[in-house]
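Asks: Provide a 3D model corresponding to the input given below.
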Amino acid sequence: MSNVTTRALRLLALLQSRTVWTGPELAGELDVTERTVRRDVDRLRSMGYPVLTSAGHGGGYQLGAGRELPPLLLGSQEAVAVAVGLRLAAASGLEGLDAEALRALAALDRILPPTVRSEVSAVTDALGVVARPVPAASAAVLIALATAVRDGLRVRLDYEKGNGERGERRIEPRRVLSVDGRWYLFAWDLDREDWRTFRLDRMHTVHPSTFPITPRPTPDIEATVRESITVGGYTTAVVARIRRPLHEVEKLTPVRAATVTADGEHACIVRAGSDSGDLRWVAMHLISLGGPIEVIQPPELLTVLQEISTWSGAATLAADAR
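Replies: Now for the predicted structure:
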């Protein structure tokens, strides 16, 4: 393969790897002059590849979209990263995406060079994803919402509440998040005039509009979603102080179990929620954190903790234990 052809393929790979490159950046990557870069860009255009040029601040070269766009060029490490991502996508909890991800993985395997294929196979064969069953969200719903977030457009949802009630929600989507295997949307609810967190598995249909979202101050999205998941949807709010540093308690607290904030250097506040007045699972989690517990609310949580202490203190060793 000639140096010109090798350089053209390298230029094509660079253009695929980033949205915009300046002439000096490409010249530095290819170790050639900017004049040579311009000639190579013209060569790619003559071969049917849509290389666009924009002037001014932030301008440069970029690969445009189109039917003549070539297959994606991947190095060995990039191919491994894509394969790992596809394996994770197959276990993502998105209805219909599992089969598509496995088909994409098979297609990737067919087009890779032998040396890269063997490296990818070695990694993917060693991978396994073990996850507890969660309600499946629709891949079509995810794509529609992600597109609306990208384009900054309002959408209408056919949404089902936890009690089974269905209705239309008019929202301005801001972020789609995967939290502990379950998918959520953070959005501004136009009818309630407040930020809301929605579960994708409860969305039956998504109808994008052409109306742009309204710029407005946005809270810390990840913190707000976590607070909504762990406390907002429950009838009883639980708050307790744990006499252990924040970084130690965070490592022991699943994302969807509770929110944890620092309370000085050696303590933190844990917030969680409970339904039907059953505080046992929250109490068991607080005990598992391994620090002195101070109940802030509700007062009956203290009784539950004491009952668990009495119950566990009565444990005995089985007669047939070895």
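Asks: from here on, just use CA atoms for contacts and neighbour counts.
Replies: Fine.
Asks: OK, contacts around Thr205?
Replies: Contacts for Thr205 were tallied using C-alpha atoms under 8 Å, 6 or more residues apart in numbering; they are Val141, Leu157, Asp158, Tyr159.
Asks: where do the helices sit along this structure?
Replies: Along the chain, the stretches classed as helices by DSSP state H are 3-17, 23-30, 34-46, 76-90, 97-111, 114-125, 139-151, 221-227, 246-251, 280-288, 300-313.
Asks: packing partners of the shortest one?
Replies: Here helix 246-251 is seen to pack against strand 259-262 when contacts are counted using 3 or more C-alpha pairs under 8 Å, 6 or more residues apart in numbering; DSSP states H and E.
Asks: try it again with 10 Å
Replies: Applying 3 or more C-alpha pairs under 10 Å, 6 or more residues apart in numbering; DSSP states H and E, we find helix 246-251 packed against strand 259-262, strand 268-274.
Asks: tell me the most buried of those?
Replies: Neighbour counts (mean count of other C-alpha atoms under 10 Å) averaged over each of the helices and strands packed on helix 246-251 peak at strand 268-274, with a mean of 22.
Asks: from the chain's centre, how far out does it sit?
Replies: With C-alpha atoms, centre = their mean, to the nearest Å as the basis, the distance from the averaged C-alpha position of strand 268-274 to the chain average is 23 Å.
Asks: please give the structure of this sequence too, so both can be compared:
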Amino acid sequence: GEAGRAAALEGLERKVKAAMRSTTLNRLAPDLEALVRAETIAVQAGPRPSADESVLAEIRGAVLAGRPLSFIYSRPGAEARSRSVAPCGVMFGRANYLVAADRESGRIQTFRLDRMTSVEAGDGLATPPADFDLAAFASQSFGIYQDEIEDVVLRVTPQGATEARGWRWHPTQTLEDQPDGSVVVRFRASGMRELAWHLFSWGEQVTIEAPQRLKAVMAGELAAAGRALSRAQS
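Replies: The predicted structure follows:
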């Protein structure tokens, strides 16, 4: 589904092969073919990542030139809006997002690429805040959505402790083994809704100790899931 990026990788592959001696390439080819057959990527449910090359080219051009980026943004259940932002970069993941600063307030926002149309770099100057760091921004959130940063404390039962110790929760995580065999996980992050969605997969093995807002978000998501189940059973 990423034709442009696939083409770029294929071009890189051709350059690497062209730079290798034929004897070396012939020796490696059977092993590489065997590894390709023996490895794959497990597909997970979620939005299909979209990275239209024309959109990416317009974004990259605007970022490099420090120019504003205008586009129409459409969200489900909401009226399409015309936006003009200072582009900061792109985050690739289960869905691909433009990271951009509001031109008036400087507030950093994210926009899904597959919801953007009529993307065009404008005239003038529009640069990110001087202290903005894309990698640091991405590491703040549990997922993509950015909101207030919270101190998260989770307690994992002894039954789930081994898996929790090997789990990458967040770049700021610390793990504390408890006398009863449980593990306390701590990290600072935003994106409580995405964290709540993830915690569903742990079932009864994880207890939310903090923050209160995460507890409230989880309660709301559980209530919504309960209503959906009730409708399905009626």
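Asks: returning to that earlier point: could you dump the helices and strands packed on helix 246-251 of structure 1 to JSON lines with distance to Leu97 of structure 1?
Replies: Putting those into JSON lines (distance: least, C-alpha to C-alpha, whole Å) gives the following:
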{"stretch": "strand 259-262", "distance to Leu97 of structure 1": "30"}
{"stretch": "strand 268-274", "distance to Leu97 of structure 1": "32"}
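Asks: of all those, which one is nearest Asp191 of structure 1?
Replies: Across these, Asp191 of structure 1 has its closest neighbour in strand 268-274 (25.8 Å, C-alpha to C-alpha).
Asks: show me what the closest one packs onto, helices and strands only.
Replies: Using 3+ C-alpha pairs under 10 Å, 6+ apart as the contact test, the elements touching strand 268-274 of structure 1 are helix 221-227, strand 236-242, helix 246-251, strand 259-262, helix 280-288, strand 293-297.
Asks: ok, Asp147 of structure 2 - how many residues close by?
Replies: Around Asp147 of structure 2 sit 14 other residues, with neighbours defined as other C-alpha atoms under 10 Å.
Asks: isn't it right next to Arg213, touching?
Replies: No: between Asp147 of structure 2 and Arg213 there is no contact under C-alpha atoms under 10 Å: 11.5 Å.
Asks: which neighbours do the two share?
Replies: When contacts are counted by C-alpha atoms under 10 Å, 6 or more residues apart in numbering, the set common to Asp147 of structure 2 and Arg213 consists of Met192, Arg193.
Asks: and for stretch 29-42 of structure 2, what are the contacting residues?
Replies: With contact meaning C-alpha under 10 Å, 6+ apart, stretch 29-42 of structure 2 is reached by Leu25.
Asks: just stretch 212-222 of structure 1 next, same as before
Replies: The contact list for stretch 212-222 of structure 1, computed with C-alpha under 10 Å, 6+ apart, reads 148-149, 151-155, 171-177, 179, 186-188, 195, 197, 227-228.
Asks: first-to-last residue distance for it?
Replies: Taking C-alpha to C-alpha, to the nearest Å, the first and last residues of stretch 212-222 of structure 1 lie 23 Å apart.
Asks: I'd like the distance from it to the chain centre, please.
Replies: Going by C-alpha atoms, centre = their mean, where stretch 212-222 of structure 1 is centred and where its chain is centred differ by 18 Å.
Asks: looking at the helices and strands packed on helix 246-251 of structure 1, which is closest to Ala90 of structure 1?
Replies: The minimum distance between Ala90 of structure 1 and those falls on strand 259-262, with 28.8 Å, by C-alpha to C-alpha.
Asks: would you mark the buried spots in stretch 136-155 of structure 2?
Replies: If you call a residue buried by 16 or more other C-alpha atoms under 10 Å, then stretch 136-155 of structure 2 has these buried ones: 139-146, 150, 152-155.
Asks: which one of those sits closest to Ala8 of structure 2?
Replies: For those, the closest approach to Ala8 of structure 2 (C-alpha to C-alpha) belongs to Ile144, at 25.6 Å.
Asks: my read: the closest one touches Val90, true?
Replies: No: taking C-alpha under 10 Å as the contact criterion, Ile144 of structure 2 and Val90 are not neighbours in contact, 11.4 Å apart.
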